[in-house]
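1. Fold the following.
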Amino acid sequence: MPIKSSLLALLAEQPGSASQLQQRFLALTEEVWPLNIGQVTQTLARLERDELIEAAGQITGPTGRTAETYRLTDAGHAAVEDWWADPVLRPKSERDELVIKVSLAAARHDVDLIALLDRQRRATLRELRGLHRASRDLGATRTAERLQLERRIFDLEAEARWLDRVEALAHPTTDQEA
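-> From the prediction side, this is the model:
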């Protein structure tokens, strides 16, 4: 969904070919997230099938090759407006490997849950320290790199708090295990 919506948002600014859209995406996101041309062309094909974009003519690139350009349809414009207006929420069904691992470990007697939590906490804090060091080299501006780094820092801080909370929770009783 984010690539589909991102391409629609780029096309809302101006029509473009797959290569132009890829280059604009990478430039605007400072190449924080890779985007290969195959992913762009497949997404454009789906957007065209779904009548969110349409062909806008061909251009000839610097190598002499022609490429199709695309523009938004009315439905595409509406989809972009909806994307800007709708908040982004993480799916409730997202499988979180750490939650699964801790849940399974908590139910086993042969796994030292506290040691597992301590190892995870150390790894989380080590990554946090590295990100804080990296953040000192970035300006306090809303660049894609800074936004991604800040998001990761806040996620890791929340993870560390969650690990503390899990450790503080009571062990399941025999009645709960039955």
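2. C-alpha from now on. contacts and neighbour counts both.
-> OK.
3. So which other helices or strands are in contact with the strand or helix carrying residue 46?
-> Using DSSP states H and E, the element containing residue 46 is helix 37-49. Under the contact criterion of 3 or more CA pairs under 8 Å, 6 or more residues apart in numbering; DSSP states H and E, helix 37-49 touches helix 2-13, helix 18-28, strand 53-60.
4. Could you check that helix and say which residues are buried?
-> By 16 or more other CA atoms under 10 Å, the buried positions in helix 37-49 come out as 40-41, 43-44, 47-48.
5. Of all the helices and strands packed on helix 37-49, which one is nearest residue 167?
-> Counting by CA to CA, residue 167 lies closest to helix 2-13 out of the helices and strands packed on helix 37-49; the figure is 35.1 Å.
6. Compute the inter-axis angle for the closest one and helix 37-49.
-> 70 degrees (axes from the mean of the first three to the mean of the last three CA atoms, to 10 degrees).
7. now helix 2-13 against helix 18-28, angle please.
-> 100 degrees.
8. Let me know the angle separating helix 2-13 from strand 53-60.
-> Relative orientation of helix 2-13 versus strand 53-60 (the same axes, to 10 degrees): 70 degrees.
9. Buried by neighbour count: which residues of helix 2-13 qualify?
-> In terms of neighbour count (16+ other CA under 10 Å), helix 2-13 has its buried residues at 4-5, 7-12.
10. got the residues you listed as TSV, with distance to residue 126 columns?
-> Shown next, in TSV, are these (distance: CA to CA, whole Å):
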residue	distance to residue 126
4	35
5	34
7	36
8	38
9	37
10	37
11	40
12	41
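11. Of these, which pair is most distant in space?
-> So, the buried residues of helix 2-13 by CA to CA: farthest apart are 4 and 12, at 12.4 Å.
12. For the comparison step, fold the sequence that follows:
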Amino acid sequence: MSIKHALLALLSDQPRTANGLKQEFHKTTGDTQPLNMGQVSQTLSRLERDGLITQVGVVTGPSGHQACSYQITDSGRSAVQAWFSSPVEKALSDRDELVTKIAFAVHNPQLDVIEILDTQRNAILSQLRVLNKQAREVAQSRNPQRLVIERRIFDLEAEARWLDRVESLKGAH
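-> Model (predicted):
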């Protein structure tokens, strides 16, 4: 996930402190995406270094703690607009543990590949039952919880179809 672009998107609304960005990130994502203060601070440093944001002052909180406030620059606005208008692509080279496991199992005559596929299929069905139950309990809107649950359901359904395809293929070589 692009923390850089998420923070820029939040800063495009109004200037914020690091803590304010972290809180608004969690609010916007419905606490479905982890983000720690270290990630926020490192990302803000890089964004400032790259001229995508600038410090606009110091804010004093209720406890007397002072924090820098940041705002997006024109270059930052262009970068976040480019992010919104570009598709998200997964690289074919992304490592996939399941593909690796099956590839190694195919080359080991002591292993039953069909049993491995069935074990994975059963795990998928179990996860789908849980997610479908959760989906029935979440509002039918584009809220963060609904988006995460449905994305995972569709990913698992695709994985199950892929397992069926793997099973239909001939053995190695």
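13. circling back to that earlier point, tell me the average deviation of the helix holding residue 46 of structure 1 from structure 2 after fitting.
-> Mean deviation of helix 37-49 of structure 1 relative to structure 2 after superposition (mean CA distance after the TM-score superposition for structure 1): 0.8 Å.
14. What is the helix or strand where residue 149 of structure 2 lies packed up against?
-> In the assignment (DSSP H and E), residue 149 of structure 2 maps to helix 144-168. Judged by 3+ CA pairs under 8 Å, 6+ apart, the packing partners of helix 144-168 of structure 2 are helix 113-136.
15. Give me the distance from the helix it packs on to the chain's centre.
-> The gap between where helix 113-136 of structure 2 is centred and where its chain is centred comes out at 21 Å by CA atoms, centre = their mean, to the nearest Å.
16. nearest to residue 140 of structure 1, of the helices and strands packed on helix 37-49 of structure 1?
-> Of all these, helix 18-28 comes closest under CA to CA, at 17.2 Å.
17. For that closest one, list every residue counted as buried.
-> For helix 18-28 of structure 1, by 16+ other CA under 10 Å, it's 18-19, 21-26.
18. JSON lines please, covering those and showing distance to residue 167 of structure 1.
-> JSON lines is the format used below for these (distance: CA to CA, whole Å):
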{"residue": "18", "distance to residue 167 of structure 1": "49"}
{"residue": "19", "distance to residue 167 of structure 1": "50"}
{"residue": "21", "distance to residue 167 of structure 1": "47"}
{"residue": "22", "distance to residue 167 of structure 1": "45"}
{"residue": "23", "distance to residue 167 of structure 1": "46"}
{"residue": "24", "distance to residue 167 of structure 1": "46"}
{"residue": "25", "distance to residue 167 of structure 1": "42"}
{"residue": "26", "distance to residue 167 of structure 1": "41"}
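19. from what I can see residue 3 of structure 2 touches residue 42, true?
-> No - contact criterion CA atoms under 8 Å: residue 3 of structure 2 and residue 42 do not qualify, at 10.2 Å.
20. Could you measure from the residue lying closest to residue 140 of structure 2 once chain neighbours are set aside over to residue 123 of structure 2?
-> Among residues not flanking residue 140 of structure 2 along the chain, residue 146 sits closest, at 7.2 Å (CA to CA, 6 or more residues apart in numbering). From residue 146 of structure 2 across to residue 123 of structure 2, the span is 21 Å (CA to CA, to the nearest Å).
21. who's more crowded, the two?
-> Applying other CA atoms under 10 Å to residue 146 of structure 2 and residue 123 shows that residue 146 carries more neighbours, namely 19 against 13.
22. check contacts around the more buried one.
-> By CA atoms under 8 Å, 6 or more residues apart in numbering, the contact set of residue 146 of structure 2 is 135, 138-140.
23. Name the member of those residues with the most neighbours.
-> residue 135 (18 neighbours).
24. quick one: that residue and residue 146 of structure 2, what's the gap?
-> Counting by CA to CA, the gap from residue 135 of structure 2 to residue 146 of structure 2 is 7 Å.
25. and if you look at residue 168 of structure 2?
-> Using CA to CA, residue 168 of structure 2 is found at 33 Å from residue 146 of structure 2.
26. Many thanks, we can stop here.
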